[in-house]
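Q: What would the 3D arrangement of this be:
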Amino acid sequence: MAWQSRFDDFAFVDTSSKPKNAWQGENVPGSRPQKQPFSNCSDRHRGGWQAHSHDGGSFSSNGTNKNPDANGIKHIRICDLTTETSFVSIIGLIISKEGPKSIFSKKGTGTERHLVSFTLRDDPTAFINITCWGGQDYATRLSDQFKVGDVVEVKGAQVQAKSKNPSDEKFKPWTPSSFCLNLGENHGELNFYYGLDAENFSSLLRVPTRASNDFYTLEDIQANGMNLHTEHINIFALVKKVWPVRALTTKTGKHITKVDVVLCDETCSAFQLTLWGCFVNLTDDWKPLQTVLFAADVRITYSDFHSGMVACTDSKTVFTVDPDTLEAQMLSEFGRSQFSDTMNHDSVSVLESVTKDPEISSITNVLMVREVKKLQKDLLYSNGQCSYGVVYAFLSHFDIDADNRNIVRLACSKCHKSVNANGRCLCRAQDCSGNQLSAEPPSVLEFNVTVSLTDESGSLEWCYVAPAAIEQLLECSASEFQAADDSRKTRLKWQYLFERMKGVVKISGSNSAKSGKSFVRVMALEKIPHSEVLSGRYSAS
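A: You can find the predicted model right below:
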């Protein structure tokens, strides 16, 4: 049954108090002090955003435009709303959306009504919630038509004072305004705004809805533990991994989507955030180790499955993606350094996916160690370029019997990236089978060995050896090696340590042209028989 534009169910509160001028968010026990409170309405943001009157009109003291637009409609700024205002027209940027959903009348009539909610912003410190009521088709159409980042014009919305009952606001995003707006299917309009000043609102999407220093680090969340269970807090972190979207059906038959996102910051390498419903679409443009998030009012719970604290979105949550703050710039720089550091032997397969290696038998160019090192320097900023060669040298480091190193590791069977101790494979390949969120991702045991090769010109230290090359050299699989006792491992080591070896090496530049890193990987490694007569450059040693 469609709603007939009656607002009988709304409990109006007639108050003459002015909108509160300071930070009024809920204080979580142990949260950080609010050093940068929002004022009621400002004309400037420290990032340089300048408030403008809409359609070129200037604002009068009563909050309306002196000059109406071409249709004769007068717009009001959010911060100029008063208790004397009944119906208004506002232009603003959508910074959050929730719904559509349905509720039943509080009067017990059994009437079902449908709604979709938006949070509009027209100033760095002024934003307000608007609820659009109507039939199911109306709510669905609005939800499909409008998204976060759209500039819209609201016409004829009813102004309502916020309820003094805190429980009435616990399912809505926090706003500094003392009012909220209501729009009906047959009363008022919500349209896209295409005025000349529409672009002025775009920068508002990068201004956090809370003070930029009001957040928990991921380490703080884990340290507080159960003290934060079911609390709403702010998180400031870097996107590390976006899992594939999953479609679920609830017990009531409702279809819903979710996506799990792995976050990190300078204090914690992995923390899970789950996004539900409308929030899922926001992740389409999120990039690992590049996208910075300020997530206001995410819900924290303890997860038995993860044996720790996790976060999820709900109707109060508001995301600011890549906020225009100093803190975000610092975290972004941290992400760039992390991206460079992860291009090590654990992610060599990523480089291989970019550059297809030639057949090992076709690599015949003989190199001295000093020549390999020169190539490393030449490829520092090569953005993924590679060079290949053959090195004849002594195996000067082959510590496969060490107790303090993981010679064998569990890796994704498709991308060969390490699987975490909790059984989760954080793979960068979007189509990787290890991306499936399951307790037992497809994985295999493989060697994780580094060696040093030395000739008369120098040493190549800590070179990662391809797992297949180690299997061929030792003539045993990773699982067989893991099951062997220490004495057998030691015997295997001394069969090759300080022996003359032939190594086929790949010298790779990082995929990031700014990282200044290069890597040496041993693609094949074999022992040279003593009876073989060495020729060429190796005979000089």
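Q: Every contact and neighbour count from this point should use C-alpha atoms.
A: OK.
Q: where exactly do the helices run in the chain?
A: Listed in chain order, the helices of the chain (DSSP state H) span 136-145, 218-224, 326-341, 348-354, 369-378, 467-474, 478-483, 486-496.
Q: Tabulate these (JSON lines), appending mean neighbour count.
A: Output for the helices of the chain, formatted as JSON lines (neighbours: other CA atoms under 10 Å):
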{"stretch": "helix 136-145", "mean neighbour count": "16"}
{"stretch": "helix 218-224", "mean neighbour count": "17"}
{"stretch": "helix 326-341", "mean neighbour count": "16"}
{"stretch": "helix 348-354", "mean neighbour count": "16"}
{"stretch": "helix 369-378", "mean neighbour count": "17"}
{"stretch": "helix 467-474", "mean neighbour count": "17"}
{"stretch": "helix 478-483", "mean neighbour count": "16"}
{"stretch": "helix 486-496", "mean neighbour count": "14"}
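Q: Same list (those helices) but as a markdown table, adding distance to N234.
A: Below are these laid out as a markdown table (distance: least, CA to CA, whole Å):
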| stretch | distance to N234 |
| --- | --- |
| helix 136-145 | 26 |
| helix 218-224 | 10 |
| helix 326-341 | 14 |
| helix 348-354 | 34 |
| helix 369-378 | 43 |
| helix 467-474 | 43 |
| helix 478-483 | 45 |
| helix 486-496 | 50 |
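Q: how about this one, so we can line them up?
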Amino acid sequence: MAWSGKFDDMFIENDGNTSAWNQRQPHHKMPAKKNLNTNTPSIIQNLQQGITISLVGVILMRDSPRSVFTKKTPTKERYCISLTLRDSVDWFINATYWGEKAMINSISESFKIGEVVEIHNAMVMAANSFDEKFKPWSPSPFTLNLSEFSNITLYTGPDRDKYLSCSHLPIKPASDYYTLEDVNINGQTLHGENVNLLVAVKKLGQIKDITTKTGKQMKRCELKVFDETCQLFGLILWEEQIINEAVTWIPNQTVLFINDVRITFDEFRNGMISTATSRTVITVNPDIMEAQHLYHFAQLGQDENGTLTENEIDPDISEITDVFTVKQLKESMSSLTSTVQYGIIYGFISWFDVDSEHKHFVRLRCADCSTLFDDNSPMCVNTNCTSASEFNMKPPITEFSIGTAVSDYTDTLRGCFLSTSAAESLLHTNPEQFPFLSINKKTQLKWEVLFEKFQIYFKIKKQGFGTKPYRIRIIQCIPISIQDLTNHFQQQLQ
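A: Here you go, the predicted structure:
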């Protein structure tokens, strides 16, 4: 089974595979039927053109009913819905169901994305290269055609869980995706391209009813997502079926692997944005290690960007004496027994992207409850906070929010965050002044820090269970000379 985003329900089995209870229990409007005919369901991998089949599979994606005019009936409006079915880890296929308006609307209301269905009397046809441009990518050279003589029902067989587990596996390799930083850095060179993204949900915007130029009624909303490299990125959703699913996604908990999302440059925002199209397949809480890492980072973000502050009392750096290489630190993290670990790394900052125009490196936090201010609100958004009222509002705390990576001769430690005091010492400015620096000045400061030798004081805080349950904060970076570094290594060799 795939993980549902609640890692307390996850266990590591003896065979090393991760499993979890899937909490999704869909409401069915159509009575479930099984084995309408005696034919054994076919499997997608073995399909042959020109035959009529039965098939069981989980719905990866589907669209809303639409009307079209075909070559065979140029004067008669026909209705259809498209869906993508999967019956195994490696095989999935596109299908189109044709019929009268009332029938197609009835079918559309009877099932949704993520449900396991059984179809009967589906014709296997060669995939049309033109039509496939507007459908999700499929490894099958065929497509399924269903008509009023076909049937589709909810499947309740004993092997239903096998199909459900497939819905939590991306249709592309787990490592085949862009980070949001990659998208922003590539900028307009990606304009119009379809890419894969692995992101966490931040916030679902207002759902709006839109009338197109042709009079078609549609819904639109913008989903805010993030990853370890970018705090906020826009994903535009047009398809009502996806929007209905998005309403159930939980901020800072739901992780999405998005296949073939279109990237465009938005002139109004002067930045990149993504849009889900008819080719897009969204895998919710994918059962891959990369998604589990991002889930824990999202939880970290909820702490780091929500209720925790930097005012936790840390010891003076003179009291921190344990020295680690990055490799030693990574190895010790897997068996960390204490809640907090302090230490020193003799190394350098290997990632310090403070001159990016598409990131926010300064944030405002409520002086009373420590909640982060929303970008669109000048006051605390926590309704239980005394500062939420205009009459009691105190000046917010301004602080740095800068991600970085630390390296030495053994390895690189990514996903670190600089404390405000550490950032101030590196940038020689405070968070109030930093946004007003020119890009050239920020670039200059960046290269004054990158790859310089530092004595790096860090704090690791344990935050739960899983593959990456830590918050890594850089407390201070003190420049060191070659002689200091040589003396350190000589002491290590003694």
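Q: what's the TM-score here?
A: Overlay of the two chains. TM-score (TM-score structural alignment, normalised by the length of structure 2): 0.58; 331 aligned residues with a CA RMSD of 4.3 Å.
Q: quick revisit: with respect to M309 of structure 1, which of the helices of structure 1 lies nearest?
A: Closest approach to M309 of structure 1 among these (CA to CA): helix 218-224, 6.0 Å.
Q: what range in structure 2 does that closest one sit on?
A: On the basis of TM-score structural alignment, helix 218-224 of structure 1 is assigned to residues 180-186 in structure 2.
Q: now what about the matching stretch, what contacts it?
A: The set of residues external to stretch 180-186 of structure 2 that reach it, using CA atoms under 8 Å, 6 or more residues apart in numbering, is 190, 197, 226-227, 229-230, 233, 271-272, 358.
Q: Out of the residues you listed, which end up buried?
A: Buried residues within the contacts of stretch 180-186 of structure 2, counting neighbours by 16 or more other CA atoms under 10 Å: 190, 197, 226-227, 229-230, 233, 271-272, 358.
Q: nearest to K135 of structure 2, of those?
A: Distances from K135 of structure 2 to these, taken by CA to CA, are shortest for L197, at 18.0 Å.
Q: dump the residue contacts of the alignment partner in structure 1 of the closest one.
A: Matched by TM-score structural alignment, L197 of structure 2 corresponds to I235 in structure 1. The neighbours of I235 of structure 1, taking CA under 8 Å, 6+ apart as the test, are 215-218, 293-298.
Q: ok, 6 Å please
A: 215-216, 294-295 (CA atoms under 6 Å, 6 or more residues apart in numbering).
Q: Any figure for the gap between it and N213 of structure 1?
A: 10 Å (CA to CA, to the nearest Å).
Q: How about T125 of structure 1?
A: Distance from T125 of structure 1 to N213 of structure 1, by CA to CA: 15 Å.
Q: Looking at these two, which is more packed in?
A: The neighbour count for T125 of structure 1 versus N213, taken as other CA atoms under 10 Å, is higher for T125 (25 against 16).
Q: mind checking what the more buried one lines up with in structure 2?
A: For T125 of structure 1, the residue aligned by TM-score structural alignment is D90.
Q: Centroid-nearest residue for structure 2?
A: V199 (1.5 Å; CA atoms, centre = their mean).
Q: Give me the mean distance between the match of helix 218-224 of structure 1 and structure 1.
A: Mean deviation of stretch 180-186 of structure 2 relative to structure 1 after superposition (mean CA distance after the TM-score superposition for structure 1): 0.8 Å.
Q: How far off centre is that stretch?
A: Put simply, stretch 180-186 of structure 2 sits 15 Å off its chain's centre (CA atoms, centre = their mean, to the nearest Å).
Q: Quick one: end-to-end distance for stretch 146-153 of structure 1.
A: Stretch 146-153 of structure 1 end-to-end distance (CA to CA) = 12 Å.
Q: let me fix that: stretch 118-130 of structure 1
A: Termini of stretch 118-130 of structure 1 sit 5 Å apart (CA to CA).
Q: Touching it from outside, list them.
A: Taking CA under 6 Å, 6+ apart as the rule, stretch 118-130 of structure 1 contacts 38, 41, 79, 92-97, 117, 175, 177, 180-182.
Q: check contacts around L198 of structure 2.
A: So, once contact is read as CA under 6 Å, 6+ apart, L198 of structure 2 ends up touching 256-257.
Q: cutoff 10 Å now
A: Each residue near L198 of structure 2 by CA atoms under 10 Å, 6 or more residues apart in numbering is listed here: 174-180, 225-228, 255-259, 282-283, 286, 290-291, 294.
Q: ok, so what distance separates the counterpart of Q292 of structure 2 in structure 1 from S212 of structure 1?
A: Aligning on TM-score structural alignment places Q292 of structure 2 opposite Q329 in structure 1. Applying CA to CA, the value for Q329 of structure 1 to S212 of structure 1 is 12 Å.
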